[in-house]
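Trainee: no FASTA, just this:
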């Protein structure tokens, strides 16, 4: 099968003089380090912790896919509720679900590179150049990954036109009006939301919902970001993190969080073209396909409207999978060889 190269895709889109956006999945992180960021790596780490409950879950359901385990637990709980089973058994299922979520967060934390400067400079530069292609076109960057690789690259390389919507607000506005010195908040989502072009569709380890504000942990010289997150986890303060199984459950989680809902709405309103990297459009990604199709269904041919989607594939099997579901997309679909993108300068 003849595939386009990444350079051919970008050259073609650039000539169209329309914005082009990027959607990244787990393949973005796996391209950095497959041993750390694959489902299997997280599974191996979790099961090596000798947690009997978590090990039993994986053995019974016979999968290494966390999302599938979560889906099975949710289905079991719904059946128990429907048949009026005793509350103790339902609580056991709820506990198992919470334990799996906690274990997943802990595993990602412990497997994650220690801090931003552990990323080799060559890789950080190459990734920044890759991301800048989309941002400079007026497009957006969307990620479904929980890890902080994207955030770290943007911090380390100081990508000036990357805006995640977070900023600082004045906490003592009444005192300032009376001539006092301004005191600023931590990084909260809102001050730069109008210009936001970087979106974590399923949340991320560094983004927290306090119930009042959406906050972002920030790296500094005295406290590495991972250490700050660890302290939050110890206080049972968890990141915004979509762990539900199927597309409907993920969308329900998204709609119940104002940050996630905003990011999802922007995906649904895309203008120009969309390029995907490391995103396989699996059976649990129907909500993403629906958002893309909504962006395609503009009422006329004036912006905003999504005109085409360019999907990166790594193998013939990947290509065959996309071709088998091509009819689900309402926009024009083209395939390119994801290996030619060279995101991390390998």
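Mentor: Looks like it came in fine. The structure displayed is predicted, hence computed values, not measured ones.
Trainee: contacts, neighbours, all on C-alpha from now
Mentor: Will do.
Trainee: can you give the contact residues for the helix or strand hosting residue 250?
Mentor: Per DSSP states H and E: residue 250 is located in helix 247-255. Helix 247-255 is contacted by residues 202, 242-244, 260-261, 264, 283-288 when judged by C-alpha atoms under 8 Å, 6 or more residues apart in numbering.
Trainee: can you redo these as JSON lines with distance to residue 188?
Mentor: Below are the contacts of helix 247-255 laid out as JSON lines (distance: C-alpha to C-alpha, whole Å):
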{"residue": "202", "distance to residue 188": "18"}
{"residue": "242", "distance to residue 188": "20"}
{"residue": "243", "distance to residue 188": "23"}
{"residue": "244", "distance to residue 188": "25"}
{"residue": "260", "distance to residue 188": "14"}
{"residue": "261", "distance to residue 188": "16"}
{"residue": "264", "distance to residue 188": "19"}
{"residue": "283", "distance to residue 188": "34"}
{"residue": "284", "distance to residue 188": "30"}
{"residue": "285", "distance to residue 188": "29"}
{"residue": "286", "distance to residue 188": "30"}
{"residue": "287", "distance to residue 188": "27"}
{"residue": "288", "distance to residue 188": "26"}
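Trainee: and these, which of them are in helices?
Mentor: Of the contacts of helix 247-255, the ones assigned to helices by DSSP state H are 260, 261, 264, 286, 287, 288.
Trainee: and which of those residues is nearest to residue 228?
Mentor: residue 260 (22.0 Å; C-alpha to C-alpha).
Trainee: hmm, that closest one is touching residue 198, no?
Mentor: No: the criterion here is C-alpha atoms under 8 Å, and residue 260 misses it with residue 198 at 11.9 Å.
Trainee: check which helices and strands the helix or strand hosting residue 312 sits against.
Mentor: Following DSSP H and E, one finds residue 312 within strand 306-313. Contacts defined by 3 or more C-alpha pairs under 8 Å, 6 or more residues apart in numbering; DSSP states H and E place strand 306-313 against strand 272-277, helix 286-296, strand 332-337.
Trainee: and residue 223, helix, strand or coil?
Mentor: coil (DSSP: H, G, I helix; E, B strand; the rest coil).
Trainee: before we move on, what about the one 3 residues further on?
Mentor: Classification of residue 226 by three-state DSSP places it in helix.
Trainee: please report how far it lies from residue 130.
Mentor: Here the criterion is C-alpha to C-alpha, to the nearest Å. By it, residue 226 lies 25 Å from residue 130.
Trainee: neighbour count: those two, which is higher?
Mentor: residue 226 (22 against 17; other C-alpha atoms under 10 Å).
Trainee: try it against this one:
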């Protein structure tokens, strides 16, 4: 999950982000807008993404999600609040009916980017990430090269502070690679847009 200044961006932890936003009983409701609305044709089991109707979208799913479906002429999102049916059951029913999630599952970064560029929704999310500023918190991301199409946007945006989660031994091979990659991204920024890098223990985030 990635939380960026006034935007919340769902990456590999998109379901975790979605769950966290719904947990009203844990405290004050977090204000957010993922751009999905009741369809123009009237209420139904899902909501649709209609960006021309709003300019306040603050939540983006960079690689789509299992609860977001490409219905050809529209992008649909399934939600528990509309039906009272658990999300996983709605997803299974939709797939059994021949619908498939808008979800980037391709392997390499260039393949993922090609998929992103063929979707209005994913392209809009990718562009939004390139325009963020302030502090960027990255939770549960490996900083692997197959996500270079996302990480490379850190060269372009105005993030000033990058905070990255580390799980387990900070000096393990995987965590050493994450730390080096994050620090390299910072050193590649132009002097006019410096970016500091900090790391934190992923297990210290006790919201879930």
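Mentor: Received the coordinates, thanks. None of these values were measured; they are calculated from a predicted model.
Trainee: tilt between the helix holding residue 250 of structure 1 and helix 286-296?
Mentor: In terms of direction (axes from the mean of the first three to the mean of the last three C-alpha atoms, to 10 degrees), helix 247-255 of structure 1 departs from helix 286-296 by 70 degrees.
Trainee: mean per-residue distance, helix 247-255 of structure 1 to structure 2?
Mentor: Comparison of helix 247-255 of structure 1 with structure 2 after fitting gives an average deviation of 0.8 Å (mean C-alpha distance after the TM-score superposition for structure 1).
Trainee: residue for residue, what is the longest helix structure 2 has?
Mentor: In structure 2, assigned by DSSP H, the helix with the most residues is helix 173-187.
Trainee: if you count neighbours, what's buried in it?
Mentor: For helix 173-187 of structure 2, the neighbour count (16 or more other C-alpha atoms under 10 Å) marks 174, 175, 177, 178, 179, 181, 182, 183, 185, 186 as buried.
Trainee: go on, stretch 8-15 of structure 1?
Mentor: Neighbour-count burial for stretch 8-15 of structure 1 [16+ other C-alpha under 10 Å]: 9, 10, 13.
Trainee: quick one: the closest residue to the last one other than its chain neighbours and residue 204 of structure 1, what's the gap?
Mentor: In this case it means residue 13 of structure 1. Distance criterion C-alpha to C-alpha, 6 or more residues apart in numbering; nearest residue to residue 13 of structure 1, sequence neighbours excluded, is residue 20 at 7.1 Å. Distance, residue 20 of structure 1 to residue 204 of structure 1, using C-alpha to C-alpha: 23 Å.
Trainee: who has more neighbours out of the two?
Mentor: More crowded of residue 20 of structure 1 and residue 204, by other C-alpha under 10 Å: residue 20, with 29 against 22.
Trainee: list the contacts for the more buried one?
Mentor: Residue 20 of structure 1 neighbours (C-alpha under 8 Å, 6+ apart): 13, 134, 137, 138, 139, 140, 271, 272, 273, 274, 275.
Trainee: which of these sit farthest apart?
Mentor: The most widely separated members of the contacts of residue 20 of structure 1, counting by C-alpha to C-alpha, are 13 and 140 (14.4 Å).
Trainee: give me the distance from the helix holding residue 250 of structure 1 to the chain's centre.
Mentor: Helix 247-255 of structure 1 sits 14 Å away from the centroid of its parent chain (C-alpha atoms, centre = their mean, to the nearest Å).
Trainee: which positions in it come out as buried?
Mentor: Judged by neighbour count using 16+ other C-alpha under 10 Å, the buried positions of helix 247-255 of structure 1 are 247, 249, 250, 251, 253, 254.
Trainee: for that helix, grab the matching residue range in structure 2.
Mentor: Aligned using TM-score structural alignment, helix 247-255 of structure 1 spans residues 109-117 in structure 2.
Trainee: now the strands for structure 1?
Mentor: 20-24, 141-143, 166-167, 188-189, 198-200, 203-209, 214-216, 239-241, 272-277, 306-313, 332-337 (DSSP state E).
Trainee: what's the closest of those to residue 58 of structure 1?
Mentor: Proximity to residue 58 of structure 1 (C-alpha to C-alpha) singles out strand 239-241 among the strands of structure 1, at 20.5 Å.
Trainee: with structure 2 overlaid, how far apart is the closest one on average?
Mentor: Compared with structure 2 after the fit, strand 239-241 of structure 1 shows a mean deviation of 0.6 Å (mean C-alpha distance after the TM-score superposition for structure 1).
Trainee: what does that strand contact?
Mentor: Strand 239-241 of structure 1 is contacted by residues 146, 202, 203, 204, 205, 206, 207, 208, 209 when judged by C-alpha under 8 Å, 6+ apart.
Trainee: ok, 10 Å please
Mentor: With contact meaning C-alpha atoms under 10 Å, 6 or more residues apart in numbering, strand 239-241 of structure 1 is reached by 101, 105, 144-146, 200-210, 214-216, 229, 232-233, 253-254, 257, 259-260.
Trainee: quick revisit: would you list the strands of structure 1 in TSV and tack on distance to residue 110 of structure 1?
Mentor: Below are the strands of structure 1 laid out as TSV (distance: least, C-alpha to C-alpha, whole Å):
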stretch	distance to residue 110 of structure 1
strand 20-24	23
strand 141-143	21
strand 166-167	26
strand 188-189	26
strand 198-200	21
strand 203-209	12
strand 214-216	20
strand 239-241	15
strand 272-277	25
strand 306-313	29
strand 332-337	32
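Trainee: so for residue 87 of structure 1, which of those sits nearest?
Mentor: Among the strands of structure 1, the nearest to residue 87 of structure 1 by C-alpha to C-alpha is strand 239-241 (26.6 Å).
Trainee: chain center to that closest one: distance?
Mentor: With C-alpha atoms, centre = their mean, you get 10 Å for strand 239-241 of structure 1.
Trainee: stretch 35-45 of structure 2 now?
Mentor: 22 Å.
Trainee: contacting residues around it?
Mentor: Counting by C-alpha under 10 Å, 6+ apart, 46-60, 74-85, 90 sit against stretch 35-45 of structure 2.
Trainee: how does it look with 6 Å?
Mentor: Identification of contacts with stretch 35-45 of structure 2 by C-alpha atoms under 6 Å, 6 or more residues apart in numbering yields 47, 48, 49, 57, 82.
Trainee: now swap in stretch 133-149 of structure 1 and tell me
Mentor: Residues outside stretch 133-149 of structure 1 that contact it (C-alpha under 6 Å, 6+ apart): 19-26, 197-202, 204-205.
Trainee: try 8 Å this time
Mentor: By C-alpha under 8 Å, 6+ apart, stretch 133-149 of structure 1 touches 14, 18-26, 29, 108, 112, 131, 161-162, 197-206, 241, 267, 271.
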